[in-house]
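Peer 1: from the sequence below, what's the structure:
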Amino acid sequence: MRRFAVPAALLIFLAACGAEPGPENAAAPPATAAGSAAPSGGAVNTSPDQQRIRAQKVDAIAAQVPPAIAADGKLLVGHSGEGAPPLGFLADDDLTYIGVETDLAQLVADVLGLEYASEISSWENLFVGAKSGKLEAVFNNVTVTEERKDIYDFATYRVDQLAWQVAANSPIAAIAKPADIAGLKVSVGSGTNQEKILLDWDEQNKDAGLKPAEISYYNLYGDALLALKSGRIQAYFGPNPSIAYNVAVGADTKIVGTASGAGPDLQGLIAAMTLKDNGLVKPLNEALNTVIKDGSYQKVLDRWGLGNEAIPESRINPPGLPLQEG
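Peer 2: A predicted model of the protein is given here:
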């Protein structure tokens, strides 16, 4: 695996607007030490010795891998160095790249009978690498969009989920509809899909004669967390993976609601991406469905606190986020 430089402090994702390029998550939490308490009562392993969950080769699926890809015995998978826990981040040795995306890519490579090989690059270069065929697959929290489907094929493996985070001792039990945020002090990332949803909810409340929300913006997720824990805001609306990991390694916040990252009319989906019509998407899809059925997929998601993003089956090129106007 290639070494790469990642900023020390907080790793920040850019705003998610569906169109490429631009990381799908708006903000990421600060890295935390190994051994922090997880929801299951176990621990989040952030050491370089990951002891990954593995899968068995399935000959019938492996035989479907295009010869040009199978020739070197490896599946070269792209990940972004701009990632963050629990998607993809540096282990405690500051060298080894770990996370849910690497674990799922390993499972798929196992089923295909290939050695998992990773290449870490910028977010933009993941698309360039896949388009050129240099990267055989990309596992990097990429949302399926109609625009991207013109160039790439997709095999889905998680839902694109947003979450509402509140303090652990908050009296707020659930946020599931616009009326639930009426009059609340809330925070969201500027220019993100979740901001669009929040502002739409707020307008619906105003039209219904309900009290508007008091919306605050913070550049860093860490600042939003401090505001949440100090009581300056009552709820934060952001990407579920970052929030779920933060909840997993701490005991001072909780998730009280989730929503599709694509908005109310479409469930957004995260998928493995490969060059369109290169013949790999079908074996990727079948490999994912194999690990979904044998339970190893769920174990990986649960390991990173993302069990609420599981899907019942992988699909090829499902409806994606629509083309952006303008």
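Peer 1: switch to C-alpha atoms for all contacts and neighbour counts from now on
Peer 2: Will do.
Peer 1: show me the contacts for Ser132.
Peer 2: Leu275 (Cα atoms under 8 Å, 6 or more residues apart in numbering).
Peer 1: compare with the first, here's sequence two:
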Amino acid sequence: MAVGSGRTVRVAVFNNYPPAEFTAAGRLTGWMIELLEPIARESGLRFDVVPVNNFSTIIPGLRSGRFDIAAANLTVSAERVGIIDMVTVDAVGTGFSSAAASGVAIRSGADLCGRAVAALAGSVYEPQLKAVNEECAATGAPPARSSLYPDSSAAVLAAGTGRADVFMGSYSEVVHSARESGRLTVQPYQFARLPEAIGFPKGSPHTEKVRAAVNKLIADGRYRAVLDKWGMADIAIPESRLNPAVDPMGDR
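Peer 2: Sure, this is the predicted structure:
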């Protein structure tokens, strides 16, 4: 898949992160995928879009030169900003879901103590869960047990079939997967509303071009129109920023 014109750059996308980017009926779709064409046009670049099955390989691929850009909705963290540049594209909290008939209720971080939690390997959710476990230890409760999967659908399936008590992911993904699977209930607890970003190798000549393109789409309404189409208006940001400072636990 190639979009835009001008200099060709390789753009990694994670093909299993609905509703932002995922494969359905053999083709890439999602709101991030729909934004790539106008971003390419406004930045003057030609995007050679490369679907990636294993999320944990995306940032190493940026750093090794395999990819020029990662439009993979990377959650911004201090660790990541230290090794790549990040241009924000949305902001979303961390959410949880569980099998509808399980009786599991997650109303606070304390309710995760002792639970088996399925999450995406290489994501920000593992360090967030470690921070929750510090709170569990402080109260003498058993820690949550993380089960990490190479793609989100496997983590969702684990929670839906009872191999894990809880699926942990971005709130938009949690809501989407619960709706699509029909077996999961979205839990009321949500924390850490954090920006997600498009990633670049440090010093990339494309970073500011893409950030300017995203801000143009925000200003003229095309960005919001795409998010509205996918029911994602609540994750919109007013301005794309480069490498913002964040609290990894957000506003929990």
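Peer 1: TM-score of the superposition?
Peer 2: In this superposition the chains share a TM-score of 0.69, using TM-score structural alignment, normalised by the length of structure 2; 234 aligned residues with a Cα RMSD of 4.0 Å.
Peer 1: how about the strands in structure 1?
Peer 2: 74-80, 89-90, 97-98, 115-121, 137-138, 152-159, 161-167, 185-188, 214-216, 235-239, 253-260, 269-275 (DSSP state E).
Peer 1: what about the fourth one, distance to the chain center?
Peer 2: Okay, so that is strand 115-121 of structure 1. With Cα atoms, centre = their mean, to the nearest Å as the basis, strand 115-121 of structure 1 stands 18 Å off its chain's centre.
Peer 1: buried residues, it. List them.
Peer 2: For strand 115-121 of structure 1, burial by neighbour count (16 or more other Cα atoms under 10 Å) applies to Glu115, Tyr116, Ala117, Ser118, Glu119, Ile120, Ser121.
Peer 1: okay, helices next: where are they in structure 1?
Peer 2: 59-62, 67-70, 100-112, 123-132, 193-207, 221-230, 240-249, 281-294, 296-303 (DSSP state H).
Peer 1: Leu75 of structure 1 against Tyr116, yeah?
Peer 2: Yes - using Cα atoms under 8 Å, Leu75 of structure 1 is in contact with Tyr116, at 5.2 Å.
Peer 1: need the overlap of contacts for those two.
Peer 2: Ala109.
Peer 1: could you measure from whatever residue of structure 2 lines up with Pro319 of structure 1 over to Lys202 of structure 2?
Peer 2: Aligned counterpart of Pro319 of structure 1 in structure 2: Ala245 (TM-score structural alignment). As judged by Cα to Cα, to the nearest Å, Ala245 of structure 2 and Lys202 of structure 2 stand 16 Å apart.
Peer 1: looking only at neighbour counts, state which of those two leads.
Peer 2: Lys202 (15 against 11; other Cα atoms under 10 Å).
Peer 1: check contacts around that one.
Peer 2: Counting by Cα under 8 Å, 6+ apart, the residues that Lys202 of structure 2 touches are Ile83, Ile84, Asp85.
Peer 1: buried among these? Need that as a selection in ChimeraX.
Peer 2: To isolate the buried members of these in ChimeraX, using 16+ other Cα under 10 Å:
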select :84,85
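Peer 1: for the contacts of Lys202 of structure 2, which one is nearest Gly231 of structure 2?
Peer 2: Asp85 (28.1 Å; Cα to Cα).
Peer 1: the closest one -> structure 1?
Peer 2: With TM-score structural alignment as the criterion, Asp85 of structure 2 pairs with Asp153.
Peer 1: touching, its match and Gly279? I think so.
Peer 2: No - contact status for Asp153 of structure 1 versus Gly279: not in contact, 9.3 Å apart, counting by Cα under 8 Å.
Peer 1: any residues in contact with both of these two?
Peer 2: Joint contacts of Asp153 of structure 1 and Gly279 (Cα under 8 Å, 6+ apart) do not exist.
Peer 1: quick one: the residue lying closest to Ile151 of structure 1 once chain neighbours are set aside from Leu184 of structure 1, how far?
Peer 2: The shortest distance from Ile151 of structure 1 to any non-neighbouring residue, by Cα to Cα, 6 or more residues apart in numbering, is to Lys276 (5.5 Å). Distance, Lys276 of structure 1 to Leu184 of structure 1, by Cα to Cα: 45 Å.
Peer 1: list the contacts for the match of Pro319 of structure 1?
Peer 2: Contacts of Ala245 of structure 2 (Cα under 8 Å, 6+ apart): Ser77, Ala78.
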